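A.B. asks: one predicted model, sequence on top.
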Amino acid sequence: MSWHLARLCALDTETTSPNPEDARIVEAYCGYVGGGEPPLDRPPLLINPGVEIPAEATAIHGYDTAYVREHGVPAKDGVQRVVAAVVEAWQAGIPVVGHNVRFDLTVIDREAIRHGFGSLLDLCGGSYGPVVDTFVISKHLDKWRRRVSAEQGAHVLKTCAAVFGIPWNDEDAHGARYDALIADRVAWRMGAIAAMPRDARPRIQSGRGDDRALFDALAVDLPTLFANQKRWAAEQAASYQEWLRSPKAGDKQDAKAVISGAWPVEPAPAKQPEGALT
């Protein structure tokens, strides 16, 4: 049975920052769909992160500091529940599915460490469970896809939803439950196309030849898919780093740019020795 027909764990977080090293979870969703079983549609978990929520973050997900202080669960309790849900899925062999889920898993890892639970790697017994990252897969399937607009990127969730025929509602977007379930539907569609005979697959690239063979790398078991995504993430990071260091980047050019290709969780930064100069 193809992985897209099995049980899937849809995951997303809304946070205080786009930097996973200092981001705190404000809202999280972790639910189960598929596999011939009824969905486990848990309510989104609202968390009081214990820090001020910047206006920039509130503008994205709609939660401000006062609201989460009144309605959110305490940070340590909330983080423990999110971590437990991820570990539970992996221990059952269920893939965690999300869009750019490397960000979410890295945030969860740092929050787990911050609150004294240990790293995700330790909690999972030394190896991560299966992951399906629709952002990484989208970039593999259509490397040269153009931005939709100055505001909408080529591989953001909204664009991927449109490419794979998943309905989108701007009013509901950027809520953890909505984004997690849309990513899951995109993943399902990716897997469904991969399960088709090559000649029956739709073409998702625009005017750049026959891309249907690229789906072959998705028509594999979960361990192989995990390894493929790990390789693609590293290749994508190296390509972006090369571009940033080149004159092609224009105003964004940075000759010393370093882009990490780690996936599905960024390694925690090494701690500076006490008294070290920074």
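C.D. replies: The structure has been received and is ready for your questions. From a predicted model like this one, the values you see are computed outputs, not experimental measurements. Numbering: from 1, shown residues only.

A.B. asks: from now on I want contacts and neighbour counts done on CA atoms only, so please keep to that.
C.D. replies: Fine.

A.B. asks: distance of residue 40 relative to residue 74?
C.D. replies: 24 Å (CA to CA, to the nearest Å).

A.B. asks: next one: residue 232
C.D. replies: 37 Å.

A.B. asks: what about these two, which has more around it?
C.D. replies: Using other CA atoms under 10 Å, the more surrounded residue of residue 232 and residue 74 is residue 232, with 18 against 15.

A.B. asks: going along the chain, name the helices of the stretch 101-250 of the chain.
C.D. replies: Taking DSSP state H, counting those that start in this stretch as the criterion, the stretch 101-250 of the chain carries its helices at 101-114, 120-123, 134-141, 157-163, 176-194, 222-244.

A.B. asks: test my guess that residue 221 contacts residue 1.
C.D. replies: No. Residue 221 lies out of contact with residue 1 (CA atoms under 8 Å); the separation is 9.1 Å.

A.B. asks: what about those two, which has more around it?
C.D. replies: Per other CA under 10 Å, whichever of residue 221 and residue 1 has more neighbours is residue 221, with 12 against 8.

A.B. asks: let me see the contact set for that one.
C.D. replies: Listed by CA atoms under 8 Å, 6 or more residues apart in numbering, the contact partners of residue 221 are 2-3.

A.B. asks: mind listing what's buried in stretch 41-60?
C.D. replies: Residues of stretch 41-60 classed as buried by neighbour count (16 or more other CA atoms under 10 Å): 44-49, 53, 57-58.

A.B. asks: next, the one to line up against it:
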Amino acid sequence: MSWYLGRLAGFDLETTGIDVESDRIVTACVVQCGGGSPVQSATWMANPGVEIPEGAAKVHGITTEQARAEGRPAAEVVEQVVTALAEVVLAGTPVVAMNASFDLTMLDREARRHGVQPLVDTVGKDLRVIDPRVLDKQVDRFRRGGRKLEDLCRTYKVRLDGAHSADADAIAACRVVWRIAQQRADIGGIGLDALHAAQVAWAREQAEGLADYFRRTPGKEHQAETVRTEWPLIPHQRAGGES
């Protein structure tokens, strides 16, 4: 059976910002869908322990005051999210995440910050990730326009119920990869191991292309140095520079 006809586990975070090394998780969702079984969704709101910038609050709708009043301790949320993901990974279910290297790296750094065993240390080489952003850039390289989740939903005619809430984004990402796999035999017709390995290479090529674009664009040259090529997780740099 093709992988996209089985169970998928959508994963999404909403955060205080876009710096994976210093920003914090505000909301999270792990949703299991497909495979002929009912949808199972788990969502969390954390008190990140820091101020939520106004710009971030405008994106996901969670203010500092709301997070403090309604959110659970960050360490507790991070531990439960890691546990939920570890369970699906060890059950052989692929994790679907839009721009996976952001969400998985953010979760990794939060785990280390709060003394929680990181997901990669729990599941090791069993982690299989499907990233609609990487897939879309591979199968339709020259399409003009944006590549955000809302854009992909329009392109692949997928319903998005409430963009920038973690649960809506997680299920929409699953719908997008399902649609791509359904339309493209070169994506839907290969095994999960091969697809994961292919995405590692595709993501690197895509990042290198972006860095090259920055280097060639006046005023953007400095941005080339910020582009990371690792996928689906930017390795943690331990003391002394070891990864």
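C.D. replies: Yep, that arrived. Computed from a predicted structure; not experimentally measured.

A.B. asks: TM-score for these two?
C.D. replies: Overlay of the two chains. TM-score (TM-score structural alignment, normalised by the length of the second structure): 0.94; 241 aligned residues with a CA RMSD of 1.6 Å.

A.B. asks: circling back to that earlier point, between the helices of the stretch 101-250 of the first structure, which gets nearest to residue 18 of the first structure?
C.D. replies: helix 101-114 (8.5 Å; CA to CA).

A.B. asks: surely residue 43 of the second structure is in a strand?
C.D. replies: Yes. Under DSSP: H, G, I helix; E, B strand; the rest coil, residue 43 of the second structure sits within a strand.

A.B. asks: SS state for the closest residue to it other than its chain neighbours?
C.D. replies: Nearest non-adjacent residue to residue 43 of the second structure, counting by CA to CA, 6 or more residues apart in numbering: residue 29, 4.4 Å away. Look at residue 29 of the second structure: counting by three-state DSSP, its state is strand.

A.B. asks: what sits against residue 29 of the second structure?
C.D. replies: Contact partners of residue 29 of the second structure, counting by CA under 8 Å, 6+ apart, are 10-13, 41-44, 81, 166-167, 170.

A.B. asks: list just the nearest of the residues you listed to residue 68 of the second structure.
C.D. replies: residue 44 (13.3 Å).

A.B. asks: any idea how far residue 21 of the second structure is from that closest one?
C.D. replies: Counting by CA to CA, the gap from residue 44 of the second structure to residue 21 of the second structure is 21 Å.

A.B. asks: then residue 187 of the second structure?
C.D. replies: 32 Å.

A.B. asks: these two: who's more crowded?
C.D. replies: The residue with more neighbours, out of residue 187 of the second structure and residue 21, is residue 187; 23 against 14, by other CA under 10 Å.

A.B. asks: can you pull the contacts of the closest residue to the more buried one other than its chain neighbours?
C.D. replies: For residue 187 of the second structure, the nearest residue in space outside its immediate sequence neighbours is residue 181; the separation is 5.2 Å by CA to CA, 6+ apart. By CA under 8 Å, 6+ apart, the contact list for residue 181 of the second structure reads 4, 187-189.

A.B. asks: right, and residue 87 of the first structure touches residue 122 too?
C.D. replies: No. Between residue 87 of the first structure and residue 122 there is no contact under CA under 8 Å: 10.4 Å.

A.B. asks: compare those two (neighbour count), which wins?
C.D. replies: More crowded of residue 87 of the first structure and residue 122, by other CA under 10 Å: residue 87, with 20 against 11.

A.B. asks: can you tell me the SS state at that one?
C.D. replies: Residue 87 of the first structure ends up helix, using three-state DSSP.

A.B. asks: next up, the contacts around it.
C.D. replies: 120, 123-124.

A.B. asks: which one of those residues is nearest to residue 245 of the first structure?
C.D. replies: residue 120 (32.8 Å).

A.B. asks: these two touch, right, that closest one and residue 112?
C.D. replies: Yes. The pair residue 120 of the first structure and residue 112 passes the contact test of CA under 8 Å, sitting 7.2 Å apart.

A.B. asks: need the overlap of contacts for these two.
C.D. replies: Common neighbours of residue 120 of the first structure and residue 112 are listed as residue 83 (criterion: CA under 8 Å, 6+ apart).

A.B. asks: same drill for these two, tell me which one is more crowded.
C.D. replies: Ranked by neighbour count (other CA under 10 Å), residue 120 of the first structure and residue 112 place residue 120 first, with 24 against 21.

A.B. asks: now do the contacts for that one.
C.D. replies: Residues near residue 120 of the first structure by CA under 8 Å, 6+ apart: 83, 87, 108-109, 112, 128.
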